[in-house]
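S.K.: could you work out the structure for the sequence below:
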Amino acid sequence: MNAPIQKASFNRMQELMSTSPVPSISTELLATADGELNRELNAFLFDPPSNTSLLKGKKIAICCTNGVEEVEILGAQRWLSEHGATVHVVSPRIGDFHPTLGLRFPPLTKTHVLAIRLMENAGWLKIDCYTDEAKAENYDAVILPGGCWNPDALRMDDHAKAFVTAMHAKGKPTCAICHGQWVLVSADLLKGKKATAVWNIQVDLKNAGATVLDEPCVVDGNLITARFPYDLPRMVKALTEQLLK
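M.R.: Take a look at the predicted model:
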């Protein structure tokens, strides 16, 4: 690899992560480890787009809230955008909470979601559409990224569940990765389906009636699921194949 390419890859890497003082998922370590899926992730994150108009005219929702895993949302958002798709971050509104709950949200959460790297706070991502506004007819696919906190909160949002349910019912690619499948569990979309998820919640999928496969990406009709950040390229590939049918 020549010096200009190395520098470009390093700069792009730094856009996806920063030094961590707490337990975290390092995009750098994840994308440079010597494993087949790691190498696929490296190419997915850092190779130039093969066709910048591949997904032109397609509109994709990434449905999430605070605590979304950074590499999963940024990796998907950038690859899809760089291949011509319009990508929206779709999130619930931060409403008012009863004072007995002791919850406090900074003003920025009204317009942005906070990404994380396992247990480390990362960057703020702008919300493009709220779940109470999102309509299935306006999107061609939906992705539910992980991060433990994100889907655990999102699964409580009736608008998010209704949106994902409508996308699936219309036969549009409905994707979830890592812990994102919790939303599918709460939307009751997994009964009788083949699916996968991050290892520690595979039992939740089984309890929801799914046949669980420990594979990088499982496709059952328009339901597409993956386990871990390094499975992201295979999930997006399956999504893209369905969009181009």
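S.K.: going forward, measure contacts between C-alpha atoms and count neighbours the same way
M.R.: Fine.
S.K.: could you pull out the helices for this protein?
M.R.: Using DSSP state H, the helices of the chain run over residues 3-16, 27-32, 36-46, 70-82, 149-154, 158-169, 181-186, 202-207, 232-243.
S.K.: between these, which gets nearest to residue 116?
M.R.: Checking these against residue 116 by C-alpha to C-alpha gives helix 70-82 as the closest, at 5.4 Å.
S.K.: summarise which helices and strands the closest one is packed against.
M.R.: For helix 70-82, the elements it packs on are helix 3-16, helix 36-46, strand 86-91, strand 112-117, helix 232-243, judged by 3 or more C-alpha pairs under 8 Å, 6 or more residues apart in numbering; DSSP states H and E.
S.K.: can you redo the ones you listed as CSV with mean neighbour count and distance to residue 181?
M.R.: Supplementary listing: these in CSV, determined by neighbours: other C-alpha atoms under 10 Å; distance: least, C-alpha to C-alpha, whole Å:
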stretch, mean neighbour count, distance to residue 181
helix 3-16, 12, 24
helix 36-46, 18, 20
strand 86-91, 23, 16
strand 112-117, 23, 18
helix 232-243, 19, 13
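S.K.: follow-up on the earlier one: among the helices of the chain, which is nearest residue 119?
M.R.: Each of the helices of the chain has some distance to residue 119 by C-alpha to C-alpha; the shortest is helix 149-154, at 9.5 Å.
S.K.: here is the second sequence; please produce its structure so I can put it next to the first one:
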Amino acid sequence: MTKTINGANILILASDGFEYSELTEPRDRLIELGANVTLAAPSTDPITGESGGETKGEITPDTTLDTPDAEDYDALLLPGGQRNPDNLRMKEDAIALIKAFADQGKPIAAICHAPWLLVEADLLRGRTATSWPSLRTDLRNAGANVVDREVAVDGNIITSRNPDDIPAFTQALVDAIETADQTAEAA
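M.R.: The predicted structure follows:
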């Protein structure tokens, strides 16, 4: 049987300074598999991505952070970039959304610097996680068991280290959505 996430609703949270590949590559793969993807940001003005600290591409968000309801989505994707998660962790609406996904047990995938958002939402205590190397002390201080591997999956929390990990990261998110869907169908 070919795996598909056809019809799944995925929410992405991002702001200026997102790592371009960490948003666009998973998004494009999810869309290719039939998912509906919504991008939420602090405003609907275009946000600018980065790659290696250099500006790379703009994307226009679909909605603002205060609009989405976690109940309407099957999973949450949090791209990295240094500035992006640092900006978002100061936004109450972003943290409230992340907590709502966690409360509902839905998959939350955070790559590179995005696990900072999981720290801010207090979701890593007792969990296994990975991230960009400079965040690992923050993750440990937040109670995480920190590992250095391309993807760490602990329950509904999926983390990865950097753009090189995007294929494994994206596949782990797809697998988590399919597992959650099969569990819901069996209930």
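S.K.: out of the helices and strands packed on helix 70-82 of structure 1, the one nearest residue 58 of structure 1 is which?
M.R.: For these, distance to residue 58 of structure 1 was read as C-alpha to C-alpha. The smallest value, 6.2 Å, belongs to strand 86-91.
S.K.: so that closest one matches what in structure 2?
M.R.: For strand 86-91 of structure 1, the aligned range in structure 2 is residues 36-41, judged by TM-score structural alignment.
S.K.: list of residues touching that stretch?
M.R.: Outside stretch 36-41 of structure 2, the residues that touch it by C-alpha atoms under 8 Å, 6 or more residues apart in numbering are 7-15, 27, 30-31, 47, 61-65, 68.
S.K.: one more time with 7 Å, if that's ok
M.R.: Applying C-alpha atoms under 7 Å, 6 or more residues apart in numbering, the set of residues contacting stretch 36-41 of structure 2 from outside is 7-15, 27, 31, 61-65.
S.K.: for that stretch, give me the average deviation versus structure 1.
M.R.: On superposition with structure 1, the average gap between stretch 36-41 of structure 2 and its aligned counterparts reaches 1.0 Å (mean C-alpha distance after the TM-score superposition for structure 1).
S.K.: any chance of the helices of structure 1 in a markdown table, plus distance to residue 117 of structure 1?
M.R.: Converted to a markdown table, the helices of structure 1 look like this (distance: least, C-alpha to C-alpha, whole Å):
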| stretch | distance to residue 117 of structure 1 |
| --- | --- |
| helix 3-16 | 10 |
| helix 27-32 | 9 |
| helix 36-46 | 16 |
| helix 70-82 | 6 |
| helix 149-154 | 11 |
| helix 158-169 | 23 |
| helix 181-186 | 18 |
| helix 202-207 | 21 |
| helix 232-243 | 15 |
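S.K.: contacts only, for the residue sitting nearest the centre point of structure 1.
M.R.: Among the residues of structure 1, residue 145 comes closest to the average C-alpha position under C-alpha atoms, centre = their mean, at 2.3 Å. Under the criterion of C-alpha under 7 Å, 6+ apart, the neighbours of residue 145 of structure 1 are 64, 68, 69, 72, 73, 176, 177, 178, 180.
S.K.: what lines up with it in structure 2?
M.R.: Under the alignment by TM-score structural alignment, residue 145 of structure 1 pairs with residue 79 in structure 2.
S.K.: same check, this time on residue 173 of structure 1
M.R.: Residue-level alignment of residue 173 of structure 1 against structure 2, with TM-score structural alignment as criterion, gives residue 107.
S.K.: roughly how far does that match sit from residue 30 of structure 2?
M.R.: Taking C-alpha to C-alpha, to the nearest Å as the criterion, residue 107 of structure 2 is separated from residue 30 of structure 2 by 14 Å.
S.K.: higher neighbour count, those two?
M.R.: Looking at residue 107 of structure 2 and residue 30 with other C-alpha atoms under 10 Å, you find the greater number of neighbours at residue 107, namely 27 against 23.
S.K.: the more buried one and residue 155 touch, don't they?
M.R.: No: with the criterion set as C-alpha atoms under 7 Å, residue 107 of structure 2 and residue 155 do not qualify as a contacting pair; they are 8.1 Å apart.
S.K.: which one in structure 1 is aligned with residue 159 of structure 2?
M.R.: In structure 1, the residue paired with residue 159 of structure 2 is residue 225, using TM-score structural alignment.
S.K.: wait, what's in contact with that match?
M.R.: Under the criterion of C-alpha under 7 Å, 6+ apart, the contact list for residue 225 of structure 1 reads 175, 176, 177, 195, 196, 197, 217, 218, 219, 235.
S.K.: 8 Å - rerun?
M.R.: Applying C-alpha under 8 Å, 6+ apart, the residues contacting residue 225 of structure 1 are 175, 176, 177, 181, 195, 196, 197, 217, 218, 219, 235.
S.K.: residue 83 of structure 2 now?
M.R.: Residues counted as contacts of residue 83 of structure 2 (C-alpha under 8 Å, 6+ apart) are 16, 17, 18.
S.K.: preserved in structure 1, out of those residues?
M.R.: When the contacts of residue 83 of structure 2 are mapped onto structure 1 and scored by both residues aligned by TM-score structural alignment, their matches' C-alpha atoms under 8 Å, the shared contacts come out as 16, 17, 18.
S.K.: adding neighbour count and distance to residue 102 of structure 2, write those residues out as a markdown table.
M.R.: What follows is those, written out as a markdown table (neighbours: other C-alpha atoms under 10 Å; distance: C-alpha to C-alpha, whole Å):
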| residue | neighbour count | distance to residue 102 of structure 2 |
| --- | --- | --- |
| 16 | 22 | 24 |
| 17 | 23 | 25 |
| 18 | 30 | 22 |
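S.K.: thanks a lot, catch you later.
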